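**Q** got a sequence here, can you model it:
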Amino acid sequence: MRPFAYERVPDPAAAQRAVPVGSSSAAAPVPTMVLAGGTTLLDLMKLDVLRPERLLDIRPLESRLGAIRLDGQGLRLGALARMAQVADDVEVRREFPVLAESLALAASAQLRNMATLGGNVLQRTRCSYYRDVSYAACNKRNPGSGCAALDGYNRLHAVLGTSEHCIASYPGDFAQALMALDAVVEIEGPQGGRSMPFAELHRAPGDRPDIETTLRPGELITAFQVPAGPWAKRSRYVKVRDRQSYAFAAASAAVALDLDGDRVRGVRIALGGVATRPWRATDAEAALAGQRLDEASAMRAAEVAFRDARTHGENDDKPELGRRTLVRALLEAQRMEIA
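**A** Predicted structure coming up:
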């Protein structure tokens, strides 16, 4: 790990001197980055992928930005709330089960005790070409250098939202649950506070895979607002992975259902492990709306969700795996007993 300066910040105004967006790598170091739980950042610093000159530790802000609040309007989660804290919260598990499940299935118990919600949604890809600086060709790490994964090892890479410049998959779980529940992200920055749909936080790779979010320089995520809705209780997160513990998704699905008997009155679907960013399958939702939910209609919706999938050799099985994962999530949500 390279030398860096360390500073604990007492308030958001001090933290906003950070530059948490853009690229920080062997090719393009940045002066300052934000440290929350550190479970991703410190890993990448040890690998020499990220080279910040200074870390701003925002953990002193946890008392202000770590609360969990539920009322008639919905759920508000502070960005510095710990993953384990939210996964174990009784009200979250009862009212928004997809959120609790997505967090409980992520990482390991030790990491969930440290990692924050804000840091989790901003975690970097697990693509081995990004994480290994001996590979020069990685447009996320070294813009303009190419994408070694296109013709390399890409079994766990994305099949949705890819470009000729990057096929790295987004690795998180919690983000899919937020997408499925139409969450809003609250942000503070030098120009003041703002809110936006969580679906607008992450960018498609396009020709600039190194720019992963729409955050502006100096902005910090402070909270997530999850609205109450008729589908929130009947929600499910299904994650398929190589092993049952501490593995990233080969495919996952977050679904939220509003049913009238066995007919779909409303549905929300987000996919993980298969796309370059958290992925909302709105066309699949439209295909299910008003339909009787059974295995056949779920599979038709899954076919719609993956009709634009593009594979790259070793991940040719991903569309089928993604379809089956989505069908399973829909049918499991249908069978949930709602109090």
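**Q** make it CA atoms for all contacts and neighbour counts henceforth
**A** OK.
**Q** tell me which element Arg265 falls in.
**A** strand 263-272 (DSSP states H and E).
**Q** against which helices or strands is that strand packed?
**A** Applying 3 or more CA pairs under 8 Å, 6 or more residues apart in numbering; DSSP states H and E, one finds that strand 263-272 contacts helix 174-180, strand 251-260, strand 279-280, helix 282-288.
**Q** mind listing what's buried in the longest one?
**A** Neighbour-count burial for strand 251-260, counted by 16 or more other CA atoms under 10 Å, picks out 251-259.
**Q** need those residues in a markdown table with distance to Asp57, can you?
**A** Below are the buried residues of strand 251-260 laid out as a markdown table (distance: CA to CA, whole Å):
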| residue | distance to Asp57 |
| --- | --- |
| Ala251 | 33 |
| Ser252 | 32 |
| Ala253 | 33 |
| Ala254 | 32 |
| Val255 | 35 |
| Ala256 | 36 |
| Leu257 | 39 |
| Asp258 | 41 |
| Leu259 | 45 |
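**Q** pick the one among these closest to Gly272.
**A** Ser252 (4.7 Å; CA to CA).
**Q** mind checking how far the closest one is from Gly266?
**A** In this view, Ser252 and Gly266 are 20 Å apart by CA to CA, to the nearest Å.
**Q** for Leu65, find the nearest of the helices and strands packed on strand 263-272.
**A** Using CA to CA, the nearest of the helices and strands packed on strand 263-272 to Leu65 is helix 174-180, at 17.7 Å.
**Q** sequence B follows; please return its structure for comparison with A:
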Amino acid sequence: MNTISETDAAPQAPIRTPKGWKRVGWQGVTANTPDAWNLAAYGGDARVGNIRIDNGETAGNAVMGVEIRWSRPKKALSAADLEKRLDQYLTSVDKGAKKQKLSADTKSKPLEDRRFPVRTARSFHWRVDRKGVGRIWHCAECGRLMIAQVVGAAKGDFQHLAHDVLASLECHSADPAWRPWSLYDLHTEVPADFTLKGKPQLLNIYVQLAFERAGTTDLVTVEQWGVASVQLRNAYLDEWFQEKNSAQESSLRYQSEETTIHGHTALAMTGRRWGLTYWGAQAIPQLTRLQLPAIHYAARIWECPETNKIFLIQSYTRRLDPTLVDRIVERTVCHPVPEEAS
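**A** Predicted structure coming up:
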């Protein structure tokens, strides 16, 4: 586990959450959580993985958050299979309590939720020195076995909060061709055939996620900077981009033109990767491995005054496909959408 072009034709998808809450998404799993909670740990991938989103407290009793795990069984799970999996988990809780010379109180029952048939989901809770409220289900649509629990102090009363978090959980996107990612106020989606590449950069003022298309050299990066007014310091977007992208400038040849993104003045860049440095360090080694180099480049950059943020989405593809960036831009929310406009 690791700790941690013109798009007006397709409006932003609104992110609706209760006041004081936000949407968090990772590997296509999304949930509403209190504003104070952030991604604290993650592991695995879209097939088998986990995340923890918590309040960032360090004192044991004060830590509160939601833990989510998923896997993809080879076959559909029956109600008996699901109950067996949950019993195994609750047994491990009981064993852990005994090692601490404590007693564990564990219970489970069929989950009464309109989204799940009673036989395919169960709710549970346990209590030792801390308390957990959770649910487990197997989704027939995405094939994921999900187990999620809100964990907090044993004496804490967070039943309603836990219900709201767990009830908001979605294990897959409404569009199976796209996978949502939401964290630190960044809300975007990337094609489902792209997987997370390397370790993301997750800071309050800067978020960067890189994705690669399986079995290819195609790459997409999504970046968000906070405090745009300080970042820009009265510089134009093209000047700021060239400074931030200085390490790559020598290996890129592109044309830039002004456009509009989500109602904001923006820049659209289209071009190719170029030069001996790029070919010697990346393209030729890829060719020797019988991989087609991703020489085509496209990028979109814009400032959102409403949220005081800068967004940069870039793609490097084997074949010319500037619409890939545009489709991701369409699904990247930079500011709230008014109810009457949604």
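**Q** could you get me the TM-score between them?
**A** Overlay of the two chains. TM-score (TM-score structural alignment, normalised by the length of the first structure): 0.21; 98 aligned residues with a CA RMSD of 5.1 Å.
**Q** now the helices and strands packed on strand 263-272 of the first structure as TSV including distance to Arg131 of the first structure?
**A** Shown next, in TSV, are these (distance: least, CA to CA, whole Å):
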stretch	distance to Arg131 of the first structure
helix 174-180	21
strand 251-260	21
strand 279-280	23
helix 282-288	32
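**Q** what segments of the stretch 201-342 of the second structure are strands?
**A** Applying DSSP state E, counting those that start in this stretch to the stretch 201-342 of the second structure gives strands spanning 201-202, 206-213, 219-225, 252-261, 264-273, 296-304, 309-317.
**Q** just the helices from the stretch 51-200 of the second structure, written as ranges.
**A** Here the stretch 51-200 of the second structure has its helices, by DSSP state H, counting those that start in this stretch, at 79-99, 159-167.
**Q** and those helices as JSON lines, adding distance to Ile136 of the second structure and mean neighbour count?
**A** Compiled in JSON lines, those are given as follows (distance: least, CA to CA, whole Å; neighbours: other CA atoms under 10 Å):
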{"stretch": "helix 79-99", "distance to Ile136 of the second structure": "7", "mean neighbour count": "15"}
{"stretch": "helix 159-167", "distance to Ile136 of the second structure": "10", "mean neighbour count": "16"}
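**Q** CSV for those helices, including distance to Leu312 of the second structure?
**A** Formatted as CSV, those follow (distance: least, CA to CA, whole Å):
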stretch, distance to Leu312 of the second structure
helix 79-99, 42
helix 159-167, 30
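**Q** for Asn38 of the second structure, find the nearest of the ones you listed.
**A** Ranking the helices of the stretch 51-200 of the second structure by proximity to Asn38 of the second structure (CA to CA) places helix 159-167 first, at 13.4 Å.
**Q** packing partners of the closest one?
**A** In terms of contacts (3+ CA pairs under 8 Å, 6+ apart), helix 159-167 of the second structure is packed against strand 29-34, strand 130-138, strand 145-153.
**Q** following the first one, which helix or strand shows up next?
**A** Right, strand 29-34 of the second structure. strand 38-44.
**Q** can you list the buried residues in that following strand?
**A** Residues of strand 38-44 of the second structure classed as buried by neighbour count (16+ other CA under 10 Å): 38-40, 42.
**Q** distance of Met196 of the first structure from Val86 of the first structure?
**A** Using CA to CA, we find Met196 of the first structure at a distance of 22 Å from Val86 of the first structure.
**Q** so between these two, which is more surrounded?
**A** Val86 (24 against 13; other CA atoms under 10 Å).
**Q** any idea how far Leu117 of the first structure is from the closest residue in space to the more buried one that isn't next to it in sequence?
**A** With CA to CA, 6 or more residues apart in numbering as the criterion, Val86 of the first structure has its nearest non-adjacent residue at 6.5 Å, and that residue is Ala100. Noted for Ala100 of the first structure: a distance of 12 Å to Leu117 of the first structure, by CA to CA.
**Q** which stretch of helix or strand covers Leu70 of the first structure?
**A** Per DSSP H and E: strand 68-71 holds Leu70 of the first structure.
**Q** I'd like to know which elements that strand is packed against.
**A** Against strand 68-71 of the first structure (3+ CA pairs under 8 Å, 6+ apart) you get strand 74-78.
**Q** recalculate using a threshold of 10 Å.
**A** strand 74-78, helix 90-95, strand 220-227 (3 or more CA pairs under 10 Å, 6 or more residues apart in numbering; DSSP states H and E).
**Q** follow-up on the earlier one: in JSON lines: the helices and strands packed on helix 159-167 of the second structure, plus distance to Pro285 of the second structure and mean neighbour count.
**A** Below are these laid out as JSON lines (distance: least, CA to CA, whole Å; neighbours: other CA under 10 Å):
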{"stretch": "strand 29-34", "distance to Pro285 of the second structure": "36", "mean neighbour count": "22"}
{"stretch": "strand 130-138", "distance to Pro285 of the second structure": "43", "mean neighbour count": "23"}
{"stretch": "strand 145-153", "distance to Pro285 of the second structure": "39", "mean neighbour count": "23"}
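**Q** these: which one's closest to Glu330 of the second structure?
**A** Glu330 of the second structure sits nearest to strand 29-34 of all these, at 18.8 Å, using CA to CA.
**Q** run the angle between that closest one and helix 159-167 for me.
**A** 150 degrees (axes from the mean of the first three to the mean of the last three CA atoms, to 10 degrees).
**Q** now strand 29-34 of the second structure against strand 145-153, angle please.
**A** 20 degrees.
**Q** list the helices and strands strand 29-34 of the second structure packs on?
**A** On a contact count with 3+ CA pairs under 10 Å, 6+ apart, strand 29-34 of the second structure meets strand 21-26, strand 49-54, strand 65-71, helix 159-167, strand 178-183.
**Q** ok so, going back, between the helices and strands packed on helix 159-167 of the second structure, which gets nearest to Pro191 of the second structure?
**A** That would be strand 29-34 among those, by CA to CA, at 14.4 Å.
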